[in-house]
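Q: the amino acid sequence is not available; the structure is as follows:
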């Protein structure tokens, strides 16, 4: 599975839609004006072509937007759930490691803390291919130390039920990574984006064209419609981006889990350093 990337900055996507969709309406209007001036008798009232095709195109556009919005909303919810599940798995594994003798359990807890820190996506993170590869490589390096550290901690002196309990927590952490990668790999293909953009642009083009053929000016309603379409498309793109849109996948559960781990290790270190009376 490959984590989804976004090569075009989010701000540029918004600008493209804001300019391209109204431009389609204006292009259709100017073409219609040219056709009407060339043969005005052809476009008399009651003989306007294209009404059925426009209605069908707008209905198809509505279906495409609805299905796509529903899909990306589901992907966003899956990504949020994956972060929560991973934070819970890390916290559980950390607490289970505390059941081991200190000499064996403390290195495992420190390894879990180091791994958890690599799982937090920083604010404003731009998911280019280079950034994603670097993030995954750093996290995978920390992850690779978990199982060897676990095996070293589960000495023969550790009771078998405790060993099973601790090992189960670590395997859940590893499984949480797989689920999070699966959620992050969902994205809208370039073909779907081309289809959405083409359908939206074509609808606005025909609306502008029919206005000119009917001898009317391009009204503010067309501009409002283009802005609404832009807002819907931008929202779809925003939901498909986990870290650099208007709404991002919150990292609060992981941040809280790391803070709890740091607090627990700091408290344990302070307890060891405090001399007993």
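A: Received the coordinates, thanks. Note that the structure is a prediction, hence the values are computed from the model and not measured.
Q: contacts, neighbours, all on C-alpha from now
A: Will do.
Q: tell me where the chain has helices.
A: 10-38, 51-97, 102-118, 129-144, 146-153, 160-184, 190-213, 220-240, 252-273 (DSSP state H).
Q: any idea which of these gets closest to residue 45?
A: helix 190-213 (9.7 Å; Cα to Cα).
Q: thinking again about what came up before, turn the helices of the chain into TSV, including mean neighbour count and distance to residue 246.
A: Shown next, in TSV, are the helices of the chain (neighbours: other Cα atoms under 10 Å; distance: least, Cα to Cα, whole Å):
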stretch	mean neighbour count	distance to residue 246
helix 10-38	18	9
helix 51-97	18	13
helix 102-118	20	23
helix 129-144	15	20
helix 146-153	17	35
helix 160-184	18	17
helix 190-213	20	19
helix 220-240	18	6
helix 252-273	15	17
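Q: export those as a markdown table, with columns for distance to residue 45.
A: Shown next, in a markdown table, are these (distance: least, Cα to Cα, whole Å):
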| stretch | distance to residue 45 |
| --- | --- |
| helix 10-38 | 12 |
| helix 51-97 | 13 |
| helix 102-118 | 67 |
| helix 129-144 | 55 |
| helix 146-153 | 76 |
| helix 160-184 | 54 |
| helix 190-213 | 10 |
| helix 220-240 | 21 |
| helix 252-273 | 61 |
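Q: before we go on, here's another structure to hold up against the first:
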């Protein structure tokens, strides 16, 4: 389970903006006092420090790429889900009579439930939406199943296949929204960020100009990690996937019970 701090990017921002500058200050005020850096060792220290900062930059870039790819996946699946529902709505006319009207009405309700899935924030509301979605899927499948049993022909097979795509697309979307950057990767990246800021403060001791980095580096790293957490958090961040295709589909339906 993803820790709360990674689900709330604002909370991560507050924690890091306090911790990382504090760690840099500890490096320049405390660590240097007990383990002073000799001038002859400064060259080797710069090599180690540069390697640490390079590793941190690579991890941030790699993790950002992971977060963006997951965000793009969620957007693409929203589009695919809208296409699947729209196709199933049109194919439902092939059922004819009361079954067609019932299926289209259920699909319209199902579409509204899927839109709410994308915009809800609280866990209780999400649980209710998931239960409602499962119930609607059961009713939709029962409707097309009974029609296919009554008339087992290629036309009914087409309707059943369309409904199967609707149910599958919801499962793919659900999986994509729970697919987050592993906690182990976050732990490693934050630990390296802490050590990088500690080394930055340690090496900046006694150099007035370089002490500016005691704020620049922690703030830069904090903003970078917060951006990654924001993109990777489907509900807790500012950057979210909006159900634009689903809402456009809802507006295009002739009837929306």
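A: Cool, got the structure. Note that the coordinates shown come from a computational prediction; the quantities given were computed from them, not determined experimentally.
Q: overlay the chains and give the TM-score.
A: Taking TM-score structural alignment, normalised by the length of the second structure as the basis, the two superposed chains have a TM-score of 0.88; 252 aligned residues with a Cα RMSD of 2.4 Å.
Q: before we move on, back to that, residue 4 of the first structure is nearest to which of the helices of the first structure?
A: Closest to residue 4 of the first structure of the helices of the first structure is helix 160-184 (Cα to Cα; 6.2 Å).
Q: where does the closest one end up in the second structure?
A: Using TM-score structural alignment, helix 160-184 of the first structure lines up with residues 153-177 of the second structure.
Q: from residue 246 of the second structure, how far off is residue 213 of the second structure?
A: Distance, residue 213 of the second structure to residue 246 of the second structure, using Cα to Cα, to the nearest Å: 47 Å.
Q: can you check residue 229 of the second structure too?
A: Distance from residue 229 of the second structure to residue 246 of the second structure, by Cα to Cα: 26 Å.
Q: also residue 152 of the second structure?
A: For residue 152 of the second structure, the distance to residue 246 of the second structure equals 31 Å [Cα to Cα].
Q: cool, and residue 47 of the second structure?
A: Residue 47 of the second structure is 53 Å from residue 246 of the second structure, where distance means Cα to Cα.
Q: roughly how far is stretch 152-167 of the first structure from the heart of the chain?
A: Computed by Cα atoms, centre = their mean, to the nearest Å, the chain-centroid distance of stretch 152-167 of the first structure equals 38 Å.
Q: now stretch 173-182 of the first structure
A: Distance, centroid of stretch 173-182 of the first structure to centroid of chain: 16 Å (Cα atoms, centre = their mean).
Q: do the same with stretch 172-182 of the second structure
A: For stretch 172-182 of the second structure, the distance to the chain centre is 7 Å (Cα atoms, centre = their mean).
Q: what sits up against that stretch?
A: Stretch 172-182 of the second structure has contacts (Cα atoms under 8 Å, 6 or more residues apart in numbering) with 63, 66, 67, 70, 73, 74, 77, 78, 81, 232, 233, 234.
Q: how about a cut-off of 7 Å?
A: Stretch 172-182 of the second structure is contacted by residues 67, 74, 77, 232, 234 when judged by Cα atoms under 7 Å, 6 or more residues apart in numbering.
Q: which one among those residues gets closest to residue 203 of the second structure?
A: Using Cα to Cα, residue 67 comes nearest to residue 203 of the second structure of the contacts of stretch 172-182 of the second structure, at 32.4 Å.
Q: need the counterpart of that closest one in the first structure.
A: Under the alignment defined by TM-score structural alignment, residue 67 of the second structure corresponds to residue 72 in the first structure.
Q: distance of the corresponding residue of the second structure for residue 7 of the first structure from residue 114 of the second structure?
A: Counting by TM-score structural alignment, residue 7 of the first structure corresponds to residue 4 in the second structure. To residue 114 of the second structure, residue 4 of the second structure is 25 Å away according to Cα to Cα.
Q: tell me which of these two has more neighbours.
A: Comparing residue 4 of the second structure with residue 114 by neighbour count (other Cα atoms under 10 Å), the higher total belongs to residue 114, at 22 against 11.
Q: counterpart of that one over in the first structure?
A: Matched by TM-score structural alignment, residue 114 of the second structure corresponds to residue 119 in the first structure.
Q: could you do residue 100 of the second structure as well?
A: In the first structure, the residue matched to residue 100 of the second structure (TM-score structural alignment) is residue 105.
Q: quick one: residues contacting the residue lying closest to its match once chain neighbours are set aside.
A: Distances taken as Cα to Cα, 6 or more residues apart in numbering place residue 97 nearest to residue 105 of the first structure, at 5.2 Å, with adjacent residues excluded. Contacts here follow Cα under 7 Å, 6+ apart; on that basis residue 97 of the first structure touches 105, 108, 109, 166.
Q: please repeat the previous calculation with a cut-off of 8 Å.
A: Taking Cα under 8 Å, 6+ apart as the criterion, residue 97 of the first structure is in contact with 105, 106, 108, 109, 166.
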